[in-house]
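> Any chance you can model this:
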Amino acid sequence: MSGSLSPSEGRPLWQGRTLALLGIVLVAFSLRSAVASLSPVIDHVAEDFPVSPVVVGLIGAAPPVCFAVFGLLTPLFERRFGLERVAVGALALMTLGLVLRGLSIDSVTLLAATAVVFAGVGAGNVLLPPLVKKYFPDRLGVMMTLYSTMMAVSTFIPPLVAVPIADSLGWRVSLGLWGLFAALALLPWLTLLIAERRAPKTARAADGDVEIDPTDGLHDLTDAVAVATGPITTVPANPRVFGRLWRLPMAWALALVFGTSSTMAYVSFAWLPTMLVDIGGVTPATAGFLLSLFALLGLPCGMLVPILVVRFQATRPLFLFAVAAGLTGLAGLFFAPTVALPLWVSIFGLTAIMFPLSLVLLSIRARTPESAVALSGFVQSIGYAIAAVFPLLVGLLHETTGGWQVPLLVVAGVLVVSIPAGIVAGRRRTIEDDWELRHGRW
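A predicted model of the protein is given here:
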């Protein structure tokens, strides 16, 4: 890292920044628990008021839509109000939405509350990496790994406990209790804001933000793991660079790989428990456990994939393995859903390989920080737009056909169609190389 970080070099992780450490961990936990806590108890909700497949599909489409929209809006708010104030606003939205979701009286209010939740989550996704860079510039690798691990943990815990809590205390408690963690995450940031207002101006100036190159040292293994945990969001993308990406096969290939990864995740979080109850004959509690198993596989994938890509250039083998695993798992669910159901879910869960794979490629498929930021914005905007379509489409197909065979075939089709994109993304060249091969000097 740059010499500007030397004052904090070797500084203990908690020294003078315990509140920031606690705040980042709690924010990371809240971001994913909101996504994974609803679908396991949707049958309990439906006992109180009807929830159509279209509404469930819209709820499944809400995360990628909000991630795309608020991924663009949050940097504007951050420049106006500052990281901590916008983080407090995002957490307040999450807390409000999670509580309101537990108080829903019909499918419209459930959908509206979910939209409020994911507005906050979308902003939080953008804010977390810059917060880590601001408070822990000397511990980027450790902190990125810590918060990515916490996000993985908070993805598989909610499906595991949602149904037992709903059975004993009701679905409203099962949904609303996650607002408690978002409310707890507010406390460290509110305390930091109050302390900042009381601190002398000279002290604040001396301890101001550190300007950090978001891709400084990206080709080091630790930073590659760090990049794989979240988007690059600390500097604005150059419109000229962004405009060129629309003409580059490499950029589109990365966007399609990211879109395929997000599609597998959000279709599963929206529909997998219901699907497993219908075709596998399991109880809602078991379906929630299997969704938790699906989510758990993201943890080892997130840790191992960046190492395999950076050290061994294993992009194509990893991608093709993920596609093959996804197709195998879907075939098992299609042809033998009542036999070895945990095995089929686990194999399908290996599609989680695509997420860290596509994110780490954002760092090594660009030469400069400027082009890396533009590529990140392009890939995630297109990818989340793709992912937003399929939870709703799966719901419509399920309602129209009355079964899960056609939706399973559509999901399998997404994996097959993505294969050429994965092959192109595996080319060992940057977007600058791609441009120069076709149009001359970058």
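> drop to CA atoms for contacts and neighbour counts, all remaining ones
Noted.
> Please, where are all the helices along the stretch 201-350 of the chain?
Residue ranges of the helices in the stretch 201-350 of the chain, as given by DSSP state H, counting those that start in this stretch, are 201-206, 221-227, 239-245, 249-280, 284-296, 298-312, 315-335, 341-349.
> Reformat those as TSV; add mean neighbour count and distance to residue 405.
Below are those laid out as TSV (neighbours: other CA atoms under 10 Å; distance: least, CA to CA, whole Å):
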stretch	mean neighbour count	distance to residue 405
helix 201-206	10	60
helix 221-227	23	37
helix 239-245	15	37
helix 249-280	24	10
helix 284-296	25	18
helix 298-312	19	26
helix 315-335	20	7
helix 341-349	21	15
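> Is it possible to get those helices out as TSV so that each row also shows distance to residue 75?
Output for these, formatted as TSV (distance: least, CA to CA, whole Å):
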stretch	distance to residue 75
helix 201-206	22
helix 221-227	18
helix 239-245	15
helix 249-280	21
helix 284-296	29
helix 298-312	26
helix 315-335	31
helix 341-349	32
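> Out of those, which gets nearest to residue 94?
Shortest distance between residue 94 and these, using CA to CA, is found for helix 249-280: 18.3 Å.
> to compare against the first, here's another:
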Amino acid sequence: MPGLACSMTDSSPPTAARLPTWLWLLAVVLITLNLRPFLTAPGPLGHAIQTATGMGLRMFSWLTLLPMVLMGVGTWLAPAALRRLGLRPAIVWALLAIGLGCALRLAGANAWVLVATAGLCGAGVALVQGILPGLIKRQSPHRMAVMMGLYSAALMGGGALSAQLSPWAMQWGLGWQAALAMWAVPVLVTLPLAWWVLGRLPGLPAPVQTAADHAQAHTPANTPASDTGWLVRRPRTWLLLLSFGLMNGGYASTVAWLAPFYQTHGWSGTESGSLLALLSVAQALAALAVPALAARSTDRRLWIMAMLALQVLGFSGLACWPDAAPTLNALVLGVGLGGCFALFMVVALDHLPSPTQAGALNALMQGGGFILAALAPWIVAQLHQSSGSWTPGWLYQAGVAALVGLLSARFNPRHYAQRLRAPAT
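A predicted model of the protein is given here:
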């Protein structure tokens, strides 16, 4: 059973002093900032990369498709790594994988090297994403919505930095390979802090358990001990997975194609990167603000609908009026994407009171959702290949956002317990 383990077997002292809140927040932010730069850097450099490597649009889409698939699969495999390594070493090894994947892009003149390094980074990201949400709920149970907003904002903020700084670095003479590889540096900066902070988190039980073990240990008393896959057998789990995956496909398509799209309209790599960075900043601000605003009620549906409506408007603008107000459109789309991502993370955690169970559900949603989302850039590339235009792809994403709105209407918090009721003995 895929999911989260919030335990550790490394040598963290059980009597460690309570960690200051600001240091815990700093660790979450710095770790999370490293999870998206490798993904957003190639888009603004797309013309240079394609010219140097001969990559077509479909091949270029693999720089997003492969890591997102691995994010999904890797999130499900996180318990096995945690069982062998413990919490702290697992996250540190994951960060090392991200850093190594970025650094190896110095040898990325070959298209397959770029795809392979994207996969290595995606595998590292998957492990971190399979751990942090449940860990956040455990460590900050009374500020969970705000903390998930911070986590989501840092996620988008890292993407914004990369989208802006990567084309600048190339413009300053580093070359596109170095502009991709430089994102190994912030990983190296984060590693010592992550090792120190994660070794001092209080209240983490040992030994390490799989998500199945966690579910078994924390499910209601009427749950059979042998039934560890009950979350998989709940339709609500699959509804969350489908909704999150379809919604997140809009983010994947935007990361992959927004900059190349505007380069076909005569924009430079730096200009298109700045637009993607602006969109990512809007995502980060929305991811931080919207969950805090939505925390006043346990019913997040109106907020989700509002964010999806902004996505429909933004994708429709790209399809029909791309040159009318690109900056305003990027802001609208960014708010819709960032706010919706953070809200779905909160909604998944809302469904179950136990942090371990909620973490397992969140990991299931992310795992399958990222696999589904990975298809979106490839679909947009296929639509472009067959039509010779970007318009069908952007309209496709607008339609998907509208569909997710219909699915999300079912997330009534009064029915959470019923929808995820544990099986009877």
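> and residue 439 of the first structure, which of the helices of the stretch 201-350 of the first structure is closest to it?
Comparing these by CA to CA, helix 239-245 comes nearest, at 10.2 Å.
> And the closest one, what does it pack against?
For helix 239-245 of the first structure, the packing partners by 3 or more CA pairs under 8 Å, 6 or more residues apart in numbering; DSSP states H and E come out as helix 369-401.
> which helices and strands sit right next to the helix or strand residue 134 of the second structure falls within?
Counting by DSSP states H and E, the element that carries residue 134 of the second structure is helix 111-139. Secondary-structure packing of helix 111-139 of the second structure (3+ CA pairs under 8 Å, 6+ apart): helix 37-40, helix 57-85, helix 87-103, helix 144-171, helix 326-350, helix 355-387.
> Go through the fourth one and flag the buried ones.
Along helix 144-171 of the second structure, these residues count as buried under the neighbour rule (16 or more other CA atoms under 10 Å): 144-170.
> residues contacting the aligned residue in the first structure for residue 390 of the second structure?
Residue pairing (TM-score structural alignment): residue 390 of the second structure is matched to residue 404 of the first structure. Applying CA atoms under 8 Å, 6 or more residues apart in numbering to residue 404 of the first structure gives the contacts 275, 279, 398.
> Looking at those residues, spot the one nearest residue 251 of the first structure.
residue 398 (32.9 Å).
> residue contacts, the closest one?
Neighbours of residue 398 of the first structure in contact, by CA under 8 Å, 6+ apart: 53, 404, 406-407.
> go again using 10 Å as the cut-off
Residues near residue 398 of the first structure by CA atoms under 10 Å, 6 or more residues apart in numbering: 53-54, 275, 392, 404-408.
> Just give me the match in the second structure for residue 152 of the first structure.
Residue 152 of the first structure maps onto residue 156 in the second structure, by TM-score structural alignment.
> thought that match was touching residue 282?
Yes - between residue 156 of the second structure and residue 282 there is a contact at 8.6 Å, judged by CA atoms under 10 Å.
> quick one: common contacting residues for the two?
The contact lists of residue 156 of the second structure and residue 282 share 288, 334, 337-338, where a contact means CA under 10 Å, 6+ apart.
> Can you add distance to residue 194 of the second structure and give the residues you listed back as TSV?
Shown next, in TSV, are those (distance: CA to CA, whole Å):
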residue	distance to residue 194 of the second structure
288	22
334	29
337	28
338	25
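> Going by distance to residue 47 of the second structure, which of these wins?
For these, with residue 47 of the second structure as the reference and CA to CA as the criterion, the closest is residue 334, at 23.3 Å.
> doesn't residue 312 make contact with the closest one?
No - using CA under 10 Å, residue 334 of the second structure is not in contact with residue 312; the gap is 11.5 Å.
> Just the closest of the contacts of residue 404 of the first structure to residue 221 of the first structure, please.
Of all the contacts of residue 404 of the first structure, residue 275 has the smallest distance to residue 221 of the first structure: 39.0 Å, by CA to CA.
> Trace that closest one over to the second structure, please.
Alignment note (TM-score structural alignment): residue 275 of the first structure maps to residue 261 of the second structure.
> contacting residues around that match?
Per CA under 10 Å, 6+ apart, neighbours of residue 261 of the second structure: 43-44, 254, 267, 272, 318, 322, 389-390.
> Of all pairs in the residues you listed, which one is the farthest apart?
44 and 389 (19.1 Å).
> more crowded one of the two?
residue 44 (35 against 15; other CA atoms under 10 Å).
> Please name the nearest non-neighbouring residue to the corresponding residue of the first structure for that one.
In the first structure, the residue equivalent to residue 44 of the second structure is residue 40, according to TM-score structural alignment. Excluding the flanking residues, the one nearest residue 40 of the first structure by CA to CA, 6 or more residues apart in numbering is residue 288, at 5.1 Å.
> What lines up with that neighbour in the second structure?
So, by TM-score structural alignment, residue 288 of the first structure is matched to residue 273.
> next one: residue 309 of the first structure
Per TM-score structural alignment, residue 309 of the first structure is aligned with residue 294.
> cool, and residue 97 of the first structure?
By TM-score structural alignment, residue 97 of the first structure lines up with residue 101.
> pretty sure its match contacts residue 117?
Yes - under the criterion of CA under 10 Å, residue 101 of the second structure makes contact with residue 117 at 4.6 Å.
> For those two, list the residues in contact with both.
With CA under 10 Å, 6+ apart, residue 101 of the second structure and residue 117 have common neighbours 38, 123.
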